[in-house]
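In: Sequence first, predicted coordinates after that:
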Amino acid sequence: VLKDGNYTPEHKLLTNYWFRHIAEFFWPLYAGIILTEAITGLPMSKVSLMQFPLSLSMAVIGYFVFIKKIKNNNSTNSLFLSSVWSMLKSVWAILAAILLYGIFKVDLSISVLIAIVLLILVTHPSKEAIKISFKKSLSPHLILLIFGVLSFQMIIEISKAVEFIPALATTYNLPEIIIVFLVTFTIGILTGMVSAYVGLGYAILAGFLYQPELNSGLIMIAYLSGFAGVMLSPSHLCLILTNEYFGSDLMKVFRKLIPAITLLMIAGLILYFTPWPGLFIR
């Protein structure tokens, strides 16, 4: 879409980088979503549905901040619409599983099985493709990651460290949402890893997020804040590689990326103060 010389390397990077991360708020195959359920107990379907408006907000912000600046011509529009259509064709089976589980209360394993069968019937993949997919789905790395995170969570709970952060907030009269933002954003920007701010941050913030009661609104804010930190992290591998590919100036990138992330945070705060997150309390 951006082949001519009218677009700076920074604009190309930002457009690519922004839209590549839109699905991280709801895609159930992302480690962040899987770990959120494993740690907080909030079902994946509810996490995905609750956070889906954040992906929509990100798409709208990306359109007005980045896409609008692309010269409007038939070729560009055609390629953009084609990309959107391709994305929808790729995610329909996953969305079907989420809807079956979240809305129609079908058991998660059965919902996923139905979605897989439908996907195979519609796309007719080869036996080799199916074999490779199943092999990749049994990721030892993800299993070890979940085991490590849950072990860390258990240590935090046994040591009573889980009570320290809420007590600190009470002592200094700090709003819960500020503490949640600071912890997850800081971990996100320092590590550049989703698994770090979910795995470490959520355990540290257990007293706010899921103990003694589940707080779906703060879980959403924790995820969004950590995501914002990761997107702005100089150590984020995705940003490093994309910057290297386009040969862009990172300082110029951050000057345009920070306002976009700020708009996304504002959208998340507006959503937080609506009844929406409360609909997903188990």
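Out: Received the coordinates, thanks. Numbering: from 1, shown residues only.

In: CA only for contacts and neighbour counts going forward, please
Out: Will do.

In: Show me what counts as buried in the helix or strand encompassing Leu119.
Out: According to DSSP states H and E, Leu119 maps onto helix 108-123. For helix 108-123, a neighbour-count test (16 or more other C-alpha atoms under 10 Å) marks Leu108, Ser111, Val112, Ile114, Ala115, Ile116, Leu119 as buried.

In: What residues of the helix or strand that contains Tyr17 count as buried?
Out: Element membership of Tyr17, judged by DSSP H and E, is helix 9-20. By neighbour count with 16+ other C-alpha under 10 Å, helix 9-20 contains the buried residues Pro9, Glu10, His11, Lys12, Leu13, Leu14, Thr15, Tyr17, Trp18.

In: Reformat the residues you listed as JSON lines; add distance to Ile219.
Out: Shown next, in JSON lines, are the buried residues of helix 9-20 (distance: C-alpha to C-alpha, whole Å):
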{"residue": "Pro9", "distance to Ile219": "35"}
{"residue": "Glu10", "distance to Ile219": "32"}
{"residue": "His11", "distance to Ile219": "32"}
{"residue": "Lys12", "distance to Ile219": "32"}
{"residue": "Leu13", "distance to Ile219": "30"}
{"residue": "Leu14", "distance to Ile219": "27"}
{"residue": "Thr15", "distance to Ile219": "28"}
{"residue": "Tyr17", "distance to Ile219": "24"}
{"residue": "Trp18", "distance to Ile219": "22"}
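
In: putting a second one here so we can go through both:
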Amino acid sequence: MDILKLMIVFGVLVVMLWLKRPLYQGILGAAAAVCILFGIAPAEAFNTALLSVTGRGTLSVLLVFYLITFLQRMLEKRDFLNLAQASLNGIFNNRRINASLAPVFIGLLPSAGAVIICGDIVENSVGPYLSPEEKTFVTSYFRHIPESFLPTYTSIIIAISLTGGRVSVSSFLVGMLPLVFLLAYLGYLFCLRKIPKDTGMPPSMDKRGDIRSLCRSLWSIALAIGLIIGAGMPVYAAVACSIVLSVFINKFTFSELKPMFLSAVESKIVTSTICIMIFKDIMASTGVIESLPGAFERLPVPGFLVFAMIFFFGTIISGSQAIIVLCMPLAFAAEPKAGLALFLLLMGMTYAAMQISPTHVCLAIVSEYFGVGMGALIRKTLPVIFVFAVLLIGYYVLLSHVFGL
């Protein structure tokens, strides 16, 4: 019965997006459907929403968005994003590399706001050769590849800690490498190859100068990433450090910075983010996630596929962290001999599901940036995710049955 209710909830969301309603309206409609179908009283729903809006998690996400957007405004003011694109042109002279490598690099920054910077670079790199929907896909897809394997992301750190020592960070990184290359190749196969390699510019005669220009244009992002990975600094603190240093190094005046304090507030992004957080918390309060294992266990399929489906559909419903915390211990308890192979399968499914989940904040941000509906982005992403999921299952069978991992 819970599965049917969930289908109705997401049916409401899909219909509202299909009717071209703003994302926040679709999310609120889905949240209202959850309250009606699961019998959540208005007072309880209001309290949950209030706690969600004022919660540290939501406020920290909004702060990170604000700081990332502020940093983006500074980069735009000094024309550093165009300089980065020109530098990549000089180094590689290849539109495809510009459109994919820059989002991958910026994706090392574990913040949804970073997708805005990626969007700028992709827009300038691909020009008229891709449709707005395809630009949205390229930006979102390549920006999130680092999220599949980097242990700087909270979900990966939490997941590894829940395996009871059966999976280490190093083994996870090594095991993910083939999947990372697979993701990059699928992105090229489905979309990137449509872009001509030629940038229309002659090859650079000063590649060292181009490398220096690239460093000059993106050092603030690289610094933030380094502080997060190397010093374990929170994202908001690392980005704030980059902003402060950039003020002095790039010689910003107060008159230049003043309008950025207001322009860094993206009202659509703030509204969508708050609504998504409310929806996730209301959904979590129903306890429906805990019922998913029982529903899938009745299916006549192998155990690893049961958990693969739980993680895939559970992530679409509630996001990656919730399903990892609730179901990773369950998976490893149910499969006593499970190790790296099962972990890679479940994390791969979680990653794949996040790329088409309406609860994924980044999808809302990048869709708003390019002015396309989230439904269009999900439709463009689905075929790639389907192929990845099928090959991921084959990878699991290879690792578990041939290599015994």
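Out: Received, thanks. Here the structure is a predicted model, which means the values were calculated and not measured.

In: Could I get the TM-score for this pair?
Out: Put the two chains on top of each other and the TM-score (TM-score structural alignment, normalised by the length of the first structure) is 0.63; 212 aligned residues with a C-alpha RMSD of 3.9 Å.

In: The helix holding Tyr17 of the first structure maps to which residues in the second structure?
Out: Aligning helix 9-20 of the first structure against the second structure (TM-score structural alignment) gives residues 132-143.

In: That stretch vs the first structure, mean deviation?
Out: The superposed stretch 132-143 of the second structure is, by mean C-alpha distance after the TM-score superposition for the first structure, a mean 0.6 Å from where its aligned residues fall in the first structure.

In: Which strands and helices lie in contact with the longest helix seen in the first structure?
Out: As assigned by DSSP state H, the longest helix anywhere in the first structure is helix 74-102. If you count contacts as 3 or more C-alpha pairs under 8 Å, 6 or more residues apart in numbering; DSSP states H and E, helix 74-102 of the first structure packs onto helix 44-65, helix 108-123.

In: separation between the closest residue to Asp2 of the second structure other than its chain neighbours and Val174 of the second structure?
Out: Spatial nearest neighbour of Asp2 of the second structure, excluding adjacent residues (C-alpha to C-alpha, 6 or more residues apart in numbering): Val288 at 6.7 Å. To Val174 of the second structure, Val288 of the second structure is 34 Å away according to C-alpha to C-alpha, to the nearest Å.

In: what do you get for Ala240 of the second structure?
Out: In terms of C-alpha to C-alpha, Ala240 of the second structure sits 32 Å off from Val174 of the second structure.

In: Comparing these two, which shows the higher neighbour count?
Out: In terms of neighbours (other C-alpha atoms under 10 Å), Ala240 is the more surrounded of Ala240 of the second structure and Val174; the figures are 18 against 11.

In: For Thr359 of the second structure, list the residues it contacts.
Out: Ile276, Lys280, Ile316, Ile317, Ser318, Gly319 (C-alpha atoms under 8 Å, 6 or more residues apart in numbering).

In: ok, now Thr262 of the first structure?
Out: Applying C-alpha under 8 Å, 6+ apart, no residues contact Thr262 of the first structure.

In: burial measure for the corresponding residue of the first structure for Gly375 of the second structure, as a count.
Out: Correspondence of Gly375 of the second structure to the first structure, assessed by TM-score structural alignment: Met251. Residues near Met251 of the first structure, counting by other C-alpha under 10 Å, number 10.

In: picking that back up, now do the match of helix 9-20 of the first structure: distance to the chain's middle.
Out: How far stretch 132-143 of the second structure lies from its chain's middle: 12 Å, per C-alpha atoms, centre = their mean, to the nearest Å.

In: now the closest residue to Pro196 of the second structure other than its chain neighbours: how far from Ser131 of the second structure?
Out: Ranked by C-alpha to C-alpha, 6+ apart and with sequence neighbours excluded, the top spatial neighbour of Pro196 of the second structure is Arg95, at 6.7 Å. To Ser131 of the second structure, Arg95 of the second structure is 15 Å away according to C-alpha to C-alpha.

In: Compare these two and say which is more crowded by neighbours.
Out: Remark: of Arg95 of the second structure and Ser131, Arg95 carries more neighbours, 25 against 12, as counted by other C-alpha under 10 Å.

In: can you tell me the helix or strand for Pro212 of the first structure?
Out: Pro212 of the first structure is located outside every helix and strand, with elements delineated by DSSP H and E.

In: measure it to Gly199 of the first structure for me?
Out: 19 Å.

In: Comparing those two, which residue is more hemmed in?
Out: Shown here are Pro212 of the first structure and Gly199; by other C-alpha under 10 Å, Gly199 has more neighbours (24 against 9).

In: Tell me the residue in the second structure aligned with the more buried one.
Out: In the second structure, Gly199 of the first structure lands on Val325 (TM-score structural alignment).

In: so that match sits right up against Ile158, yeah?
Out: Yes. Between Val325 of the second structure and Ile158 there is a contact at 7.4 Å, judged by C-alpha atoms under 8 Å.

In: Okay, and Ala331 of the second structure sits in which element?
Out: Ala331 of the second structure belongs to helix 320-334 when elements are defined using DSSP H and E.

In: List the buried residues of that helix.
Out: For helix 320-334 of the second structure, a neighbour-count test (16+ other C-alpha under 10 Å) marks Ser320, Ala322, Ile323, Ile324, Cys327, Met328, Pro329, Ala331, Phe332 as buried.

In: got a markdown table for those, with distance to Pro203 of the second structure too?
Out: Formatted as a markdown table, these follow (distance: C-alpha to C-alpha, whole Å):
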| residue | distance to Pro203 of the second structure |
| --- | --- |
| Ser320 | 43 |
| Ala322 | 49 |
| Ile323 | 49 |
| Ile324 | 47 |
| Cys327 | 52 |
| Met328 | 50 |
| Pro329 | 54 |
| Ala331 | 53 |
| Phe332 | 53 |
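
In: So which bits of stretch 22-41 of the first structure are buried?
Out: Buried residues in stretch 22-41 of the first structure, defined by neighbour count with 16+ other C-alpha under 10 Å: 22-28, 31-40.

In: got it, and stretch 270-282 of the first structure?
Out: Applying 16+ other C-alpha under 10 Å to stretch 270-282 of the first structure flags Leu271, Tyr272, Pro277, Phe280 as buried.
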